[in-house]
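Undergrad: How does the following fold in three dimensions:
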Amino acid sequence: MSLISILLQAAGAGQSQWSGILMMVVVVAIFYFFMIRPQQKKQKEIQKAREALQTGDKVITSGGIYGKIKEIGDIYMLIEIADGVRIRVDKTSIFASSEDAQQK
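TA: Predicted coordinates for the structure are as follows:
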């Protein structure tokens, strides 16, 4: 038997409103521990990796553009994608360091 069915049987017929509330709490807890919490941890790791980037590091943007960081501003990075060709991208659009991506 599953845990939910045991809890529902233990609640009894007269307390059906409590069993519904209990089931909703269990569903919310499952969503939190298996979906929301791991995603939050992953976002924190990505943020730390972006903050650790320095001028001269090779990166990949979320659009798939490979380049080398030439300048880092408050909300943007200036990336050189070819000799003399530089583009300004938002910091949040940096997907990964190209050294990290090549190692995987």
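
Undergrad: alpha carbons only for contacts and neighbour counts from here, please
TA: OK.

Undergrad: following the one helix or strand Val27 maps to, which helix or strand comes up?
TA: If you go by DSSP states H and E, Val27 is part of helix 16-31. Once helix 16-31 ends, the next helix or strand along the chain (criterion: DSSP H and E) is helix 37-52.

Undergrad: Alongside the first, I'd like the structure of this one:
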Amino acid sequence: MATDFLISPAHAQQASPAGGGDMLFSLLFTALLVAVFYFLLIRPQRQRMKAHQQMVQGLGEGDEVVTNGGVLGRITRLDEQFVHLEVADGVEWQIKRDMVGGVMPKGTYQGGGANA
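TA: Predicted structure coming up:
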């Protein structure tokens, strides 16, 4: 009688079927998770990167831009990789093209006496 307590209930249960439904559910769930991740994170980021690249390629002299750091200026010269910004009277900065955050409407930048 004392040995009845030592027998595990797991040995008394019948074997379950192959469990193919669980594997299918797990594959579908993983595919759904990857799809959601793609459409909510990866795709929008790629679109933002593409729009930023087009904006950077379309920069021209005289454009008024804001840098990623929030500095407003007017483009005075363009190089292959760098932009020369007039940020105040007689103050010109050289920054990488990729650091331009956006193009502002004409008249936003009020500095620089000759071009204002």
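
Undergrad: I'd like the TM-score for the two structures, please.
TA: Put the two chains on top of each other and the TM-score (TM-score structural alignment, normalised by the length of structure 1) is 0.78; 90 aligned residues with a C-alpha RMSD of 2.0 Å.

Undergrad: residues in contact with the helix holding Val27 of structure 1?
TA: The contact list for helix 16-31 of structure 1, computed with C-alpha atoms under 8 Å, 6 or more residues apart in numbering, reads Ile4, Leu7, Leu8, Ala11.

Undergrad: again, 7 Å this time
TA: With C-alpha atoms under 7 Å, 6 or more residues apart in numbering as the test, helix 16-31 of structure 1 has contacts from Leu8, Ala11.

Undergrad: Next, the angle from that helix to helix 37-52.
TA: Orientation of helix 16-31 of structure 1 against helix 37-52 (axes from the mean of the first three to the mean of the last three C-alpha atoms, to 10 degrees) gives an angle of 30 degrees.

Undergrad: Tell me the buried residues in helix 16-31 of structure 1?
TA: Buried positions in helix 16-31 of structure 1, judged by neighbour count with 16 or more other C-alpha atoms under 10 Å: Ser19, Leu22.

Undergrad: Please apply the same query to stretch 96-108 of structure 2.
TA: Of the residues in stretch 96-108 of structure 2, Arg97, Asp98, Val100, Gly101, Gly102, Val103 count as buried by neighbour count, 16+ other C-alpha under 10 Å.

Undergrad: Cool, thanks, signing off.
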